[in-house]
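**Q** My questions concern the predicted model and sequence given below.
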Amino acid sequence: MRPHSGIRVTTLVLAGLAMTVVAWLVLRWLSSGGSPVPEPGWIGAAAMVFLGGGLLLAGWQVRKVRDGRPDPAITPLRAARTLVLGQAGALTGAVLVGWYAANALVLLPDGDVDSQRSRIWLFVLHAVVALLLATAGMVVQAWCRLRPRDDEDDEDAGAAPR
């Protein structure tokens, strides 16, 4: 049986693209009715930076234990939870990239107006921070991956092909 490889980059790209298309359609529909595009808040960017940093810290602790340094605070359950949080952070970051990109795309036709141009750059900045969150999630997933043991390699080499 092949072990689960985790969240793939293609999954993140598809989730981000799907969110971009759906959000762009909804935002265009709402803006055609006179509703403004929502304002991006700095709290959202700060929260994504905080979450990414926390993910990297937790993943680093699991990585140290995986590489042989004993730490009684890192249990197998905590390592599994860190892995799941890393995967959730990666998916959340990918979807948020799509959301912020869709907002920027809706504002793009008015990019020659200074006030709209500054909003577009703010959405682009938020999309970059969301991309960093997704990247942190993927790094944590890689750090939580167990390396194959030598005895498992020997068993695989001696097994008959299927």
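**A** That came through fine. Residues are numbered from 1 along each chain as shown.
**Q** drop to CA atoms for contacts and neighbour counts, all remaining ones
**A** OK.
**Q** any idea which helix is longest in the protein?
**A** helix 76-107 (DSSP state H).
**Q** Show me which positions of the helix or strand just after that helix end up buried.
**A** From helix 76-107 onward toward the C-terminus, using DSSP states H and E, the following helix or strand is helix 114-143. By neighbour count on 16 or more other C-alpha atoms under 10 Å, the buried set for helix 114-143 is 116-117, 119-120, 122-143.
**Q** and the angle for helix 114-143 with helix 76-107?
**A** Between helix 114-143 and helix 76-107, the angle comes out at 160 degrees (axes from the mean of the first three to the mean of the last three C-alpha atoms, to 10 degrees).
**Q** where's helix 114-143 relative to the chain centroid, distance-wise?
**A** Relative to its chain's centre, helix 114-143 lies at 10 Å (C-alpha atoms, centre = their mean, to the nearest Å).
**Q** next up, a second structure to put side by side with the first:
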Amino acid sequence: MKPINPLRLMLIGLVLAVAGWAATAITNRFSMATPVLPATALATMAVIVAITLVLGIRVLRWRNSNRDSSKKKTALDPILAARTLVLAQACAYAGTVLLGWHTGIFLDQLRVWSLRSDQGITLLALAMASGGLAMIVVGLLVERFCKIPPEDGETPPGEGQPGRGARGEAAGEGEYAYRGD
């Protein structure tokens, strides 16, 4: 599995910021409701972040406990580690979507900030964008937790040989904690 490309995340966020801004402009033009998530979505985002972080810390503890080769290595369920990695990446991508969309809404609402008596939608869009940013940070952090450092005496994939590593991964890609050794 490939690590997340931060440039791809920025591009997705930028595209969705433009889309959020355009959707807000269109809905305001036709006197429709602003397309922002309800405040209860913040609780859902917090639960997703907490679950991702707890599972990531579990993988990190396993990884750190197995650094000392004199200790008996405990087995980590490879399915749990793979699911944790997928959850972390999904959390980062979902956070990017939420951050981009609500940033576009926030920027559109910001230009009429002083004209409105109720700034609730603007503050809600800012809160949703902040929640999206938290999801991105936790997703990238947990993805990093799932990365296995090279073992002693083992050459990292792609070093010393051009092209592909020992297991078929491309040069520059890291191994994750779910490898089946």
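**A** On my side now, so go ahead. Worth saying up front: this structure is predicted, and the values here are computed from it rather than measured.
**Q** returning to that earlier point: residues in the second structure aligned with the longest helix of the first structure?
**A** Under TM-score structural alignment, helix 76-107 of the first structure corresponds to residues 78-109 of the second structure.
**Q** tell me the average deviation of the longest helix of the first structure from the second structure after fitting.
**A** Average distance, helix 76-107 of the first structure versus aligned residues of the second structure after superposition (mean C-alpha distance after the TM-score superposition for the first structure): 0.8 Å.
**Q** Does anything pack onto that helix? Which helices or strands?
**A** Packing partners of helix 76-107 of the first structure (3 or more C-alpha pairs under 8 Å, 6 or more residues apart in numbering; DSSP states H and E): helix 9-32, helix 42-66, helix 114-143.
**Q** Turn these into JSON lines, including distance to Ala88 of the first structure.
**A** JSON lines is the format used below for those (distance: least, C-alpha to C-alpha, whole Å):
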{"stretch": "helix 9-32", "distance to Ala88 of the first structure": "11"}
{"stretch": "helix 42-66", "distance to Ala88 of the first structure": "10"}
{"stretch": "helix 114-143", "distance to Ala88 of the first structure": "7"}
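**Q** Out of those, which is closest to Gln87 of the first structure?
**A** helix 114-143 (5.6 Å; C-alpha to C-alpha).
**Q** For stretch 111-119 of the first structure, give me every contacting residue.
**A** Glu39, Pro40, Ala104, Leu107, Leu108, Asp110, Ile120 (C-alpha atoms under 8 Å, 6 or more residues apart in numbering).
**Q** quick one: contacts for the first one?
**A** For Glu39 of the first structure, the contact set (C-alpha under 8 Å, 6+ apart) comprises Arg119.
**Q** mind checking how far it is from Arg119 of the first structure?
**A** Going from Glu39 of the first structure to Arg119 of the first structure by C-alpha to C-alpha, to the nearest Å gives 8 Å.
**Q** just the second one next, same as before
**A** Summarising the geometry, the distance separating Pro40 of the first structure from Arg119 of the first structure, computed by C-alpha to C-alpha, is 8 Å.
**Q** again with Leu56 of the first structure
**A** 29 Å.
**Q** Over to Gly111 of the first structure?
**A** For Gly111 of the first structure, the distance to Arg119 of the first structure - C-alpha to C-alpha - is 9 Å.
**Q** Need the counterpart of Leu7 of the second structure in the first structure.
**A** In the first structure, Leu7 of the second structure lands on Thr10 (TM-score structural alignment).
**Q** Same check on Val18 of the second structure?
**A** So, by TM-score structural alignment, Val18 of the second structure is matched to Val21.
**Q** now its match, nearest residue through space, not along the chain?
**A** Distances taken as C-alpha to C-alpha, 6 or more residues apart in numbering place Ala102 nearest to Val21 of the first structure, at 7.1 Å, with adjacent residues excluded.
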